[in-house]
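Engineer: here is the input, now give the coordinates:
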Amino acid sequence: MIVGIDLGTTNSLVAVWQDGHAVIIPNSLGHHLTPSCVSLDDNGDVLVGLAARDRMLSHPSQTAALFKRYMGTQHEVRLGKRVFRPEELSSLILKSLKADAEHYLGQPVTEAIITVPAYFNDVQRKATKLAGELAGLKVERLLNEPTAAALAYGLHQGGDDSQFLVLDLGGGTFDISILEMFSGVMEVRATAGDNHLGGEDFVDALVQAFLDREATKAAIKRDKLQPHQMALLNSEAERVKRELTSSEQAMFRYVDGDTSLEWTVDNAEFEKITAPLLKRLREPVERAMRDAGLRVADLQEIVLVGGATRMPIVHRLVAKMMGRFPRRDVHPDEAIVIGAAVQAGLKMQDAALDDVVMTDVCPYTLGVEVAEKNNLGQYRHGIFLPVIERNTVIPASRSHPISPLNDEQKVVALRIFQGESREVKDNVLLGSLDVTLPSAKESNGWRDVDVRFTYDLNGLIEVEATVLATQQRYALVIEQTPGAMTTQEIAHSLEKLANLKISPREQAENKALLARLGRLYQQMLGQERQIVSDWTRVFENALETQEPRAIQQVREQLSGYADQLEGRPVL
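Structural biologist: Just a heads-up that it's a prediction; the model follows:
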């Protein structure tokens, strides 16, 4: 069974293609969204999802979020006494989604289509694939998120010769894709984006504005805040951001001990605060349009996906840039996973999807370092020679001949880069390969090397260098890329994760409510705090009875009370 998974920065989802349509699978709490958070409880058990997210406030040193932003890097996260890499934390999210899918489907789930930001580089894609493998999944394909969104909107069922733009602004990443439908083929014409721009940045901008405007009155400085104080600020800023999607203004309240501050912010002020972020949204859109060689009038559809596109300031910006209102009729949080399920259906060759062919593009230019000669006959090193240009349709294979600098040179040291800068120092080094050359006498002076790059549908790269005189081939396996895990590290991670005690799925609702009550206790004061304390005691007493029906009845009652106290459902 193949499932589609949206492994998101803020929330993750899993779906399956059944009976000719995508079905989003609920988690153990009955929600479609599983927060991309991991926490260790006091017993060392792993909590994933809502229970972990609610512990961000009460147990920040034992809880992790936003780790997708560090995929493919050496970044490590400490939870209590344990240290995790982003791939390992992501694998715990994927393992939880896998368990939800198996419970729903009643059969083992072994394969998955996992979505990634279109602008993820080779290292980040490999890290995502590795996370799937650590979770016990065979990753059939990594699907670009905007392409998945296009599938969710059914744009692959539109007429020929139609172009459309998909803008995907999630919790932590921003992607633009321009796609074209012709003769049953959906082709990505261009892609651009920013891997460090998302809804969380708008939250952070609100936090910083609050600290600048109000917190200085109480002598509060950001670099002096404790983890629980930052978690409290982020939680409140997230609430304010959401409230501004449906209201003209919202009240930012910060209560910690004897400190109580309030700040009223409206949409106009919010737009002013986030102006630098909105500018960063414009640039990739303009770049993708230039790369595709299109004008706004050439686009048949403009589609918004990703939870952060709910913000009115984003909707207004896109409408102003494009001169028309964009579509957002598919649930922005669910569009990506629906598209992943459609792709899973394609993979399973479902009859309803037989006629669709998907193509994608290389998001970054790939090439090698060379030296070039100036007018004085001197060589300047560190110049980037593109072999596969960005936005080349994949799968793709391109080659380019290179020559040694002189007849005495015995080895060509190929250094492989990705990026858009003319100088390699500003690009990302992917790997290196030494190619041994025959002597000038042995090769009759013909010492060129043919360098071939092959980029597959998963966005993974193979490099082959062939000495033309001897046809000797050298293959590049990029294992030591900055941030990539070695074989030994992967084996160690598998052993470490196998030894972790995962909180049982049937206890998820109880763990989630306890974590929520713990968060509410920290957030509330006075009588409301005492009420939450009483609720917690009542629920703990119910758990001690070990009577499932009694526990369920108390849990449902207290969840309703908690919803009323917060003024909104938890998701």
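Engineer: going forward, measure contacts and count neighbours with C-alpha atoms only.
Structural biologist: Fine.
Engineer: what are the buried residues along the host helix or strand of Glu495?
Structural biologist: Using DSSP states H and E, Glu495 falls within helix 487-499. For helix 487-499, burial by neighbour count (16 or more other C-alpha atoms under 10 Å) applies to Ile490, Ser493, Leu494, Leu497.
Engineer: quick one: the strands in the stretch 1-150 of the chain?
Structural biologist: Assigned strands in the stretch 1-150 of the chain, in chain order: 2-6, 11-18, 21-24, 34-35, 37-40, 46-48, 63-65, 77-79, 82-84, 111-116, 138-144 (criterion: DSSP state E, counting those that start in this stretch).
Engineer: here's the other one to compare against:
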Amino acid sequence: MFVGIDLGTTHSLVAVWQDGKARLVPNALGQVLTPSVVSVDKDGSLLVGEPARERLQSHPQQSAAVFKRDMGTARVFRLGAHAMRAEELSALVLRSLKADAEAELGAVITDVVITVPAYFSDVQRHATRSAGLLAGFTDITLLNEPTAAALAYGLHQSEGRFLVFDLGGGTFDVSVLELFDGVMEVRATAGDNRLGGEDVDVLMVRRFVQHLGLTEEQAQQPMTAARLQRAAEATKRSLAVQEEALMRIELDGKPLAMTWTAQDLEAVLEPLMERMRQPVERALRDSRIRPQELDAVVMAGGSTRLVAVRQLVTRLFGRFPQTALDPDQAVALGAAVQAALRGRDAALAERVMTDVCPYTLGVKVTKYLADGRTQDGFMAPVLERNTIIPASRVERFFPNSAEQRQLNIDIFQGEARRVQDNIGLGSLILPLPARSDGDGLSTDVRFTLDANGLLEVEAVLLRHGQPQGVARQLVIEASAERLSPKELAKSLERMKALKLHPRDRLEVRALIARAERHHAQLLGHWRTALADAIMEFEVALETQDDRQFAQPRQQLQAMLARIESEQYLPDTD
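Structural biologist: Below you'll find the predicted structure:
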């Protein structure tokens, strides 16, 4: 059985196709949104989701979040004694969602559709696939997030031209799709892998810090930074449904607050609005479709709730976007539809889906100038962006001189004319025989991109256009930024040894983490009272008798509710 997973920057979700429709699977806390956060508990076990999110403020050195942005990089996150890459942290989130689905369905699940930003690079897609393998999945399909949103809206059952505007917590994608005769064809994709709701929070925090005159040193303290980010997120969510909201934290026992209006937020977001406009215009230009020729504009991603974002879309297209589905859930529901298509569910008619390569892929070449000089470091495209995939393209290249004994084929991804401004993916070395200037040596370089957006490169040596039996093939998989097969195997063994907090005790652990977060912020009477309530609850837990800790739990929950209701009231002085 396939499941669909939206592996998000801020939250992740898992969905299944049952009884002719997609539905979300709740986690151990009964929620469908699982925060993409990992933390190490005091007993060494790993917490994933809401309990880990609560510990971001109280234990920032043992917690990690927003690691999706570092997929496909060599960055290492340190959580106490643990050192993990982004794909390993993502694997823990996937593993938690896998456990939720297995508990719900009563079956072992090995097949998954994982969504990725359409603008994810080859390296980032490989990292996502590695995360799926580390989580215990064996059959992994990658699906672009805007395509998933289109499936969730049922656009695969329609005909017409549609634009999907997908603004999540950390990434932004725009895809233009055309549907005809049972075919869903992605015409063009553009985006920004470092633009999302997290950037909104950063700008809000910056404005808040300036307004209150806090120093950079104060704002960058780990616990203070975590409080500021959480306050910004809460204020942003409030402004999605009301005209005013209060952003407030406590620093050294002193309440600090600032009132935000929808207009304040719109002014702060102006730089981000321009960054959103550019991928929209590029996707439309590449698709050769004018805005007035679109049949609908579909919104996905939780950050599209922002009024300023919806107003931008309305201005760009001269129409209101479709918002029938919860933007947080659309991508996961679409992943479940794709899972059903993969599983050939009888309730779904067979559909043909095509996607595109989001970036131009090519090799580094030397160019000859008019005066006979040469310049190195230029990009020669082999597969251009928005080519329908799967695809295979070949280009012929020639050695620079008769003295060359090998051909270095350096592979890059990006739109700049010089490779130094693009992303290096790997290298392939082809040995060359000794020769004279007139021996007609050349090399055919073939790029093959599969339906998951994963790249394979092949080079064949030719003499006078005929193959010479010397060929090299490279599946782009090993570099400083990506786990090699050997490293992946080691990581898999290491992941097996990690102990996740028991799923059936997560509700209790989430409550304690929530209480500890508030305890770290409070002073005086409230701090002492809360510490006593936490200790009483933990002592009752040691009895392992539900009847013994029912009353301490209720008392702790009531105290937290009172603290939270008072914490966000405006100052009266």
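Engineer: can you list contacts of stretch 500-519 of the second structure?
Structural biologist: Residues outside stretch 500-519 of the second structure that contact it (C-alpha atoms under 8 Å, 6 or more residues apart in numbering) are 28-29, 45-48, 50-52, 54-55, 57-58, 527, 530-531, 534, 556-557, 560.
Engineer: Provide the aligned range in the first structure for it.
Structural biologist: Alignment of stretch 500-519 of the second structure against the first structure: residues 502-521, by TM-score structural alignment.
Engineer: report the buried residues of the matching stretch.
Structural biologist: 502-503, 505, 508-521.
Engineer: I'd like to know which of the residues you listed are part of helices.
Structural biologist: Mapping these onto helices (DSSP state H) picks out 508-521.
Engineer: let me have those in TSV, extended by distance to Gly377 of the first structure.
Structural biologist: Converted to TSV, these look like this (distance: C-alpha to C-alpha, whole Å):
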residue	distance to Gly377 of the first structure
Ala508	70
Glu509	72
Asn510	74
Lys511	71
Ala512	70
Leu513	73
Leu514	73
Ala515	69
Arg516	70
Leu517	73
Gly518	71
Arg519	69
Leu520	72
Tyr521	73
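Engineer: what is the nearest of the residues you listed to Asn234 of the first structure?
Structural biologist: Among these, Arg519 lies closest to Asn234 of the first structure (C-alpha to C-alpha), at 13.1 Å.
Engineer: quick one: that closest one from Tyr254 of the first structure, how far?
Structural biologist: Going from Arg519 of the first structure to Tyr254 of the first structure by C-alpha to C-alpha, to the nearest Å gives 14 Å.
Engineer: in contact with the equivalent of Thr259 of the second structure over in the first structure, which residues?
Structural biologist: In the first structure, the residue paired with Thr259 of the second structure is Thr264, using TM-score structural alignment. If you count contacts by C-alpha under 8 Å, 6+ apart, Thr264 of the first structure has them with Gln249, Ala250, Met251, Phe252.
Engineer: the second one falls within a strand, correct?
Structural biologist: Yes. Membership of Ala250 of the first structure in a strand is supported by DSSP: H, G, I helix; E, B strand; the rest coil.
Engineer: might you report the residue contacts of it?
Structural biologist: Residues in contact with Ala250 of the first structure, defined by C-alpha under 8 Å, 6+ apart, are Val240, Glu243, Leu244, Thr264, Val265, Asp266.
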